[in-house]
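Q: Following is a predicted model, sequence given first.
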Amino acid sequence: MQLCDAIHNKLLEKNRESQLIYNTMEHSKGLCSQIVKSQKETVTLEAKWIEVRKRRMELKETCTKVLAELRAMKESENNFFAQMDDGKIRKINKYIAKEIDIVTVIQNVFQRLILGSSVNWAEDPKLKEIVLKLGQNPASS
């Protein structure tokens, strides 16, 4: 108390020492304001950081769930194909190969009809597109 009273009396004197004390107090007050401001910013940033960590954990949990679902789907797909007997698979593959052969023959016939006619298919954009599409392998498209 005595110290505060002595500083108060010194400030009232209005001399060089009182001015230095006043400037020091103002500087201290400014520093305290900056500290309080920095502490508030720190609290705000920490809250944001905690929120980001929570969202990151939620995303990690979501990714884990999705990966588990994908694994389950893959296993069920593998089980489905394992349950299918080889006879069905061979039959399906045979049917697909037969259809590809038929489409290839039809493509070749149309391509030869266009090329065999005296039409300049290279100048007609629609015919050019058709001829180029007919030249593609049906198994790859």
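A: All right, it came through fine.
Q: CA only for contacts and neighbour counts going forward, please
A: Fine.
Q: Which elements pack onto the helix or strand hosting residue 99?
A: Residue 99 belongs to helix 86-116 when assigned by DSSP states H and E. Applying 3 or more C-alpha pairs under 8 Å, 6 or more residues apart in numbering; DSSP states H and E, one finds that helix 86-116 contacts helix 125-134.
Q: putting a second one here so we can go through both:
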Amino acid sequence: MSFGLEASSIPLREESSLVFFFLFFFFFFFLVMESSDSQGKLNHMVETMEPNDVPAAEGATGQKDTSPVDMLRIKQQMSNQCFEMAVQLNAEKNKRSCSTSEAERDLPEYIGELERVKTLHFNSTLTLHRMQMWHAIGEKLNWSDSEADALKAISDRCMGLCSHIKHLQQESKKLQDEVTEIQKNRLEMKRLTHEKIKHMEESSKKEYPDMEKYKAALEKGQANLEKYKKMAIMTQNVLRGILLACKVNWLDDPKLRDIAMTLEEFPISE
């Protein structure tokens, strides 16, 4: 970050030097103009005070006629230089603003790279510490003392727990696979059920060309069935009345018993 500050301070110094140079030229131009005005006034006073000395006045006037042209030329050069300095100053400002915008645009990328390097360094340090710890534990296990025996017991217990955890994870994975398979079958059955229901609804809504004819035949058959059913009920009642009126023991006669048993199969009308 310090390099960026030093780099950004260079355009500021150039800008201050250009401003100082610009002000110095304006101040010099102002002094030259003031001196030219004062010299013109003196010449005018000399011309009014010495009217008889015509050659000398004409010579002085000839010299002073050339000086305004030079002054105008110097003024034009200074205006051109000031314009060039203004253009250069604006260019430096635009360059500095572009550099600032580019730095602001690239700042998230640099921050992300810095975070990545920090994370990599942390992970590497953590891995190194783990390796050092396991190396120290391995060296300690090679000893033959109470601490080494305790570490061996803890290590064996950890290995047993790890094996048990691995076995439980395998069983859990197996059960999860079974649950997933059952869910797939359930979804498949649900899909088939919806398809069957949809097919039944479409079949029920579908109109066949001979449906009206079959419906009329069915109504006619139901009417004939009701008619013959009433006739059978009436016949049954008549036969039952005859048997009761004759006071015949129909159980003794096999034919009458068959007829009576057959009559019992029909419902008795109210």
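A: Nice, thanks for sending it over. Keep in mind it's a predicted model, so treat the numbers as computed, not measured.
Q: so what number do they get for TM-score?
A: Once the chains are laid over each other, their TM-score by TM-score structural alignment, normalised by the length of structure 1 reads 0.69; 133 aligned residues with a C-alpha RMSD of 3.4 Å.
Q: on that earlier part again, roughly how far out does the helix holding residue 99 of structure 1 sit from the chain middle?
A: Put simply, helix 86-116 of structure 1 sits 41 Å off its chain's centre (C-alpha atoms, centre = their mean, to the nearest Å).
Q: ditto for stretch 30-47 of structure 1
A: Per C-alpha atoms, centre = their mean, the centroid offset for stretch 30-47 of structure 1 relative to its chain is 34 Å.
Q: corresponding residues in structure 2 for it?
A: Using TM-score structural alignment, stretch 30-47 of structure 1 lines up with residues 160-177 of structure 2.
Q: That stretch vs structure 1, average offset?
A: Comparison of stretch 160-177 of structure 2 with structure 1 after fitting gives an average deviation of 1.3 Å (mean C-alpha distance after the TM-score superposition for structure 1).
Q: the inter-axis angle of the helix holding residue 99 of structure 1 versus helix 125-134?
A: Taking axes from the mean of the first three to the mean of the last three C-alpha atoms, to 10 degrees, one finds helix 86-116 of structure 1 and helix 125-134 inclined to each other by 140 degrees.
Q: Just the buried positions in helix 86-116 of structure 1, please.
A: For helix 86-116 of structure 1, the neighbour count (16 or more other C-alpha atoms under 10 Å) marks 103, 104, 107, 111, 114 as buried.
Q: Just tell me what residue 60 of structure 1 corresponds to in structure 2.
A: In structure 2, residue 60 of structure 1 lands on residue 190 (TM-score structural alignment).
Q: how close does residue 61 of structure 1 sit to residue 55 of structure 1?
A: With distances taken as C-alpha to C-alpha, to the nearest Å, residue 61 of structure 1 is found 10 Å from residue 55 of structure 1.
Q: Let's have the buried residues of helix 86-116 of structure 1 in a markdown table, adding distance to residue 33 of structure 1.
A: As requested, these are exported to a markdown table (distance: C-alpha to C-alpha, whole Å):
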| residue | distance to residue 33 of structure 1 |
| --- | --- |
| 103 | 83 |
| 104 | 83 |
| 107 | 84 |
| 111 | 86 |
| 114 | 88 |
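Q: Select the longest helix from structure 1.
A: Using DSSP state H, we find that the single longest helix of structure 1 is helix 16-83.
Q: Equivalent analysis for structure 2, please.
A: Max-length helix for structure 2 by DSSP H is helix 54-141.
Q: Give me the helices and strands touching that one, please.
A: Packed next to helix 54-141 of structure 2, using 3+ C-alpha pairs under 8 Å, 6+ apart, are helix 2-49, helix 146-205.
Q: out of these, which comes closest to residue 95 of structure 2?
A: Closest approach to residue 95 of structure 2 among these (C-alpha to C-alpha): helix 2-49, 9.1 Å.
Q: gap between that closest one and the chain center?
A: 60 Å.
Q: With stretch 119-136 of structure 1 instead?
A: For stretch 119-136 of structure 1, the distance to the chain centre is 42 Å (C-alpha atoms, centre = their mean).
Q: for that stretch, which positions count as buried?
A: For stretch 119-136 of structure 1, a neighbour-count test (16+ other C-alpha under 10 Å) marks 121, 131, 134 as buried.
Q: So what touches it?
A: Residues outside stretch 119-136 of structure 1 that contact it (C-alpha atoms under 8 Å, 6 or more residues apart in numbering): 107, 108, 110, 111, 114, 115.
Q: how about a cut-off of 10 Å?
A: 103, 104, 106, 107, 108, 109, 110, 111, 112, 114, 115, 141 (C-alpha atoms under 10 Å, 6 or more residues apart in numbering).
Q: again with stretch 7-18 of structure 1
A: 1, 2, 3, 4, 5, 19, 20, 21, 22, 23, 24.
Q: mind listing what the third one touches?
A: Residue 3 of structure 1 makes contact with residue 9 under the criterion C-alpha under 10 Å, 6+ apart.
Q: Repeat that for the second one.
A: Shown in contact with residue 2 of structure 1 (C-alpha under 10 Å, 6+ apart): residue 8.
Q: Swap in 8 Å and give it another go.
A: Neighbours of residue 2 of structure 1 in contact, by C-alpha under 8 Å, 6+ apart: none.
Q: could you measure it against residue 29 of structure 1, distance?
A: From residue 2 of structure 1 over to residue 29 of structure 1 the distance is 21 Å, taken as C-alpha to C-alpha.
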